[in-house]
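Novice: Predicted structure and sequence below. I'll ask about it afterward.
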Amino acid sequence: MKTHFRPAYLIVGILAIFLIGFLFSCSDDPTDTGGDDGSLISTGDIDPLGEQDFLLSTVDLGHDVRGRLEIWVFDLTIESDSAVSFDIAIANKTDRDIYPPIHFVITKIIPNSITVLNADGFTPDQFPFFDFSDDIGDDGILAAGETTDRVKVRFGWPEPMAFGIGFRLHIGQAPIEGVIGGVVFRDRNQDGQYQPEQEDGLEGVPIELRTTSGDPSRTRLVRTDREGRYALEGLPAGVYKVTLPLLPGMQLTTPREILVTLIVLPDGRVSNFLEAHFGAIPYT
């Protein structure tokens, strides 16, 4: 269960050093410094004979984000001479909501005789990761002030020893709201229906958007990309007229104007409409 303490794809690099043995001394709280590549580096000492629950590190998401993500360790346990485990939870102490995917990626283990035993998967560059995406509650958002459920990580070792890991966090982008978009497609069968498997898009076609009130401050013009797609983002709730201007050398198979209504959803976000498609037959 999430707890309340009260942005594509974001990657934050971190280094955490785990010092595990039979005799340890406690260290100060971890602090982070900037790496040469812009990543954040942090250290945290683990004493299996001392505290089992503690703050491992904090992660700064950028100059424009107040607060930090906190990486917590719980229930540090030496299971046997061949394995050690602990739970990890991520507390969102920033002023921003965090969206999935949320992956805790282990990038380095020293010494290399230590292995990850229970990774959820592997990144394209073959690093093991633990997935927190389903551990952020039913709303699918790690909101400001919330903490993920705990995820258990297990390591195998040839014998109890000190070891270190490097890890990074992969965090998803916030969803875009208030979007009107679609495709200007080559309507090969001239039926006015977009069939993406059979009909390609037309590049460079202008699309104009206006409010029905004619407010000139909300008039916008975009052109389709290589796949014939276009999108107008960040629109407030309202009624809009999307128009494909009359172009020489092109016959439309759909109406040249589409009325789209964007509303405010129960969660406060503005709805999207991504099926404002236009069919056309270019003259050859």
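Specialist: Sure thing, it's come through.
Novice: CA only for contacts and neighbour counts going forward, please
Specialist: Will do.
Novice: so which helix or strand takes in the residue lying closest to residue 154 once chain neighbours are set aside?
Specialist: Excluding the flanking residues, the one nearest residue 154 by CA to CA, 6 or more residues apart in numbering is residue 85, at 4.3 Å. Assessed by DSSP states H and E, residue 85 sits inside strand 83-92.
Novice: before we move on, what about residue 184?
Specialist: Here residue 184 is covered by strand 180-186, with elements defined by DSSP H and E.
Novice: Which neighbouring elements make contact with the following helix or strand past the strand holding residue 85?
Specialist: Remark: after strand 83-92, the chain's next helix or strand is strand 99-110, criterion DSSP H and E. For strand 99-110, the packing partners by 3 or more CA pairs under 8 Å, 6 or more residues apart in numbering; DSSP states H and E come out as strand 128-131, strand 164-172.
Novice: Out of the ones you listed, which is closest to residue 152?
Specialist: Residue 152 lies closest to strand 128-131 among the helices and strands packed on strand 99-110, at 8.7 Å (CA to CA).
Novice: now what about the closest one, what contacts it?
Specialist: Applying CA atoms under 8 Å, 6 or more residues apart in numbering, the contact partners of strand 128-131 are 101-107, 116, 119-123, 151, 153.
Novice: change it to 10 Å
Specialist: Judged by CA atoms under 10 Å, 6 or more residues apart in numbering, the contacts made with strand 128-131 from elsewhere in the structure are 88, 100-108, 116-123, 151-153, 167-170.
Novice: Relative to residue 239, how far out is the nearest residue to residue 240 once chain neighbours are set aside?
Specialist: Here the nearest residue to residue 240 in space, its sequence neighbours aside, is residue 211; by CA to CA, 6+ apart that works out to 4.4 Å. Residue 211 sits 6 Å away from residue 239 when distances are taken as CA to CA, to the nearest Å.
Novice: try residue 77
Specialist: Counting by CA to CA, the gap between residue 77 and residue 239 amounts to 58 Å.
Novice: can you check residue 13 too?
Specialist: 43 Å.
Novice: if you count what's nearby, which of these two comes out ahead?
Specialist: Legend: neighbour count by other CA atoms under 10 Å for residue 13 and residue 239, higher for residue 13 (20 against 15).
Novice: Next, the contact list for the nearest residue to the more buried one once chain neighbours are set aside, please.
Specialist: Nearest in space to residue 13, with sequence neighbours left out and distances taken as CA to CA, 6+ apart, is residue 168 at 4.3 Å. Under the criterion of CA under 10 Å, 6+ apart, the contact list for residue 168 reads 11-16, 39-41, 59, 103-108, 129.
Novice: about what we covered before: in this structure the residue nearest to residue 240 contacts residue 238, no?
Specialist: Yes. Between residue 211 and residue 238 there is a contact at 7.5 Å, judged by CA atoms under 10 Å.
Novice: adding another structure so you can compare the two:
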Amino acid sequence: MANTIAALLEGTRLNKTDAKVLLAHLLNKHLGWPRSALISRDQEPLPDELLIAWKSLEAQRISGVPVAYLTGVKAFHGIELKVNETVLIPRPETELLVDLALEEIQRIHSDYPNQTIQILDLGTGSGAIALAVAHECSISKAPINLGILGVDQASDAIELACENAKALGLNHLVEFLLSNWYDAIPDRYQTAFDVIVSNPPYIQKDDPHLQEGDLRFEPKAALTDDGDGLSCIREIVNHAHHYLKPGGLIAIEHSYDQAAEVATLLENHSFHDIGAIADLAGHLRVTRARK
């Protein structure tokens, strides 16, 4: 029969990883079953409403819709985030920004344990970077005084980021603000941030990857600047000095082939200690520097 977990997994055109994620999502949603039911209850008949939902998700995934948009959630650096078509799907390479921010927080905290450390996340989207940083600090054995501001120009993104903060119990540590980069950031934050992190739109407008895979379904404005891929990074670097403390850290994600250009931008704006960090594939994906 084709109404059991085993039969659905055997008969689907999807790869087994995607199929199991989608089916586990439906089992939990419709029946309250845990993921382990994929094995422990794989011969039990499933209700019609779940089978109908499965066929819908299966067809959408076959057409290319990202799994994260179909389930509405994505794991990122130890937390689970709500995601939808208004925001980018958080990716492993962006976790480099979280790790850099956490290293800097620990460095400052060890020297100045009572200082409130201020972080700015530009283009926050679902709130992934800001909330991952906040989560790690919230479970630290040593209490850390922390303030994080995440900004985005998309009101839908800010709404979703706020939902994620509330769901994770982190809204006391993170504030989200509707702003086109620095435009709406209050004056009190000038030279206030210890760290600025950003995963801005950096894909060139004619890059063929925009027409491939998950990128076809993600918000274009969060992927590309409709130019050379560097205009948003220029905007971030041009004004960073006004918001970073002396010695403050800036870290920006970029394309695998933009590291040299980003480093030059930072150098031209009097940043120092400039360096690029590779992702797991060996591509230089994040450039960091100090004011």
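Specialist: Cool, got the structure. All of these numbers come straight from a predicted model, not from anything done at the bench.
Novice: Report the TM-score for the pair.
Specialist: Once superposed, the chains reach a TM-score of 0.24 (TM-score structural alignment, normalised by the length of the first structure), with 109 aligned residues with a CA RMSD of 5.8 Å.
Novice: how close does the residue nearest to residue 240 of the first structure get to residue 261 of the first structure?
Specialist: Using CA to CA, one obtains 10 Å as the distance from residue 211 of the first structure to residue 261 of the first structure.
Novice: ranges for the helices of the stretch 1-150 of the second structure?
Specialist: 5-11, 16-31, 37-40, 48-62, 67-71, 95-111, 128-138 (DSSP state H, counting those that start in this stretch).
Novice: which one of the ones you listed lies closest to residue 231 of the second structure?
Specialist: Residue 231 of the second structure lies closest to helix 95-111 among the helices of the stretch 1-150 of the second structure, at 19.8 Å (CA to CA).
Novice: In the closest one, which residues are buried?
Specialist: By neighbour count, and taking 16 or more other CA atoms under 10 Å as the criterion, the buried residues in helix 95-111 of the second structure are 95-102, 104-106, 108-109.
Novice: of these, closest to residue 236 of the second structure?
Specialist: Where those are concerned, and distances follow CA to CA, residue 236 of the second structure has its nearest neighbour in residue 97, at 15.1 Å.
Novice: Now for that closest one: which residues touch it?
Specialist: Counting by CA under 10 Å, 6+ apart, residue 97 of the second structure touches 103, 121, 129-130, 133, 196-199, 250-253, 277, 285-288.
Novice: hey, where'd the strands end up in the second structure?
Specialist: For the second structure, applying DSSP state E gives strands covering 73-76, 79-82, 117-122, 146-152, 174-178, 193-198, 244-253, 272-278, 284-290.
Novice: so which of those comes closest to residue 23 of the second structure?
Specialist: Taking CA to CA as the measure, the strands of the second structure were each checked against residue 23 of the second structure, and strand 73-76 came out nearest at 13.9 Å.
Novice: counting contacts, what elements does the closest one pack onto?
Specialist: Using 3 or more CA pairs under 10 Å, 6 or more residues apart in numbering; DSSP states H and E as the contact definition, the elements that strand 73-76 of the second structure packs against are helix 67-71, strand 79-82, helix 128-138.
Novice: Tell me which of those is the most buried.
Specialist: Here the criterion is mean neighbour count by mean count of other CA atoms under 10 Å, and of those the winner is helix 128-138, at a mean of 24.
Novice: What is the burial count for residue 73 of the second structure?
Specialist: Residue 73 of the second structure is flanked by 16 other residues according to other CA under 10 Å.
Novice: quick one: contacts for residue 237 of the second structure?
Specialist: Residue 237 of the second structure makes contacts with 231, 250, 252, 262, 265-269, 271, as judged by CA under 10 Å, 6+ apart.
Novice: Kindly reformat those residues as TSV containing distance to residue 160 of the second structure.
Specialist: Supplementary listing: the contacts of residue 237 of the second structure in TSV, determined by distance: CA to CA, whole Å:
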residue	distance to residue 160 of the second structure
231	26
250	25
252	22
262	30
265	32
266	31
267	35
268	36
269	34
271	33
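Novice: Name the member of these that has the highest neighbour count.
Specialist: The residue in those with the most neighbours, by other CA under 10 Å, is residue 250 (29 neighbours).
Novice: you'd agree that residue is up against residue 262?
Specialist: No. With contact defined as CA under 10 Å, residue 250 of the second structure does not count as touching residue 262 (11.7 Å).
Novice: what's the neighbour count on the residue nearest to residue 10 of the first structure when sequence neighbours are not counted?
Specialist: The shortest distance from residue 10 of the first structure to any residue other than its chain neighbours is 5.0 Å, reached at residue 171 (CA to CA, 6+ apart). Counted by other CA under 10 Å, the residues lying close to residue 171 of the first structure total 21.
Novice: how many other residues sit next to residue 78 of the first structure?
Specialist: Burial of residue 78 of the first structure is recorded as 18 neighbouring residues (other CA under 10 Å).
Novice: Secondary structure element holding it?
Specialist: In this structure, residue 78 of the first structure sits in strand 69-80 according to DSSP H and E.
Novice: Which positions within that strand qualify as buried?
Specialist: Buried residues in strand 69-80 of the first structure, counting neighbours by 16+ other CA under 10 Å, are found at 69-74, 76, 78.
Novice: before we move on, back to that, out of the strands of the second structure, nearest to residue 57 of the second structure?
Specialist: Among those, the nearest to residue 57 of the second structure by CA to CA is strand 73-76 (14.4 Å).
Novice: buried ones in the closest one?
Specialist: Neighbour-count burial for strand 73-76 of the second structure [16+ other CA under 10 Å]: 73-76.
Novice: Reformat these as JSON lines; add distance to residue 17 of the second structure.
Specialist: Formatted as JSON lines, the buried residues of strand 73-76 of the second structure follow (distance: CA to CA, whole Å):
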{"residue": "73", "distance to residue 17 of the second structure": "16"}
{"residue": "74", "distance to residue 17 of the second structure": "14"}
{"residue": "75", "distance to residue 17 of the second structure": "15"}
{"residue": "76", "distance to residue 17 of the second structure": "18"}
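Novice: separation between residue 32 of the first structure and residue 87 of the first structure?
Specialist: 21 Å.
Novice: Same question for residue 243 of the first structure.
Specialist: Between residue 243 of the first structure and residue 87 of the first structure the computed distance is 54 Å (CA to CA).
Novice: Over to residue 11 of the first structure?
Specialist: Noted for residue 11 of the first structure: a distance of 22 Å to residue 87 of the first structure, by CA to CA.
Novice: one step back: so which of the strands of the second structure gets nearest residue 30 of the second structure?
Specialist: Comparison of the strands of the second structure against residue 30 of the second structure by CA to CA identifies strand 73-76 as nearest, at 16.3 Å.
Novice: just to revisit the earlier point, ok, the residue nearest to residue 240 of the first structure - how many residues close by?
Specialist: Quick note: residue 211 of the first structure (other CA under 10 Å) scores 19 neighbours.
Novice: Please apply the same query to residue 210 of the first structure.
Specialist: For residue 210 of the first structure, the neighbour count with other CA under 10 Å is 19.
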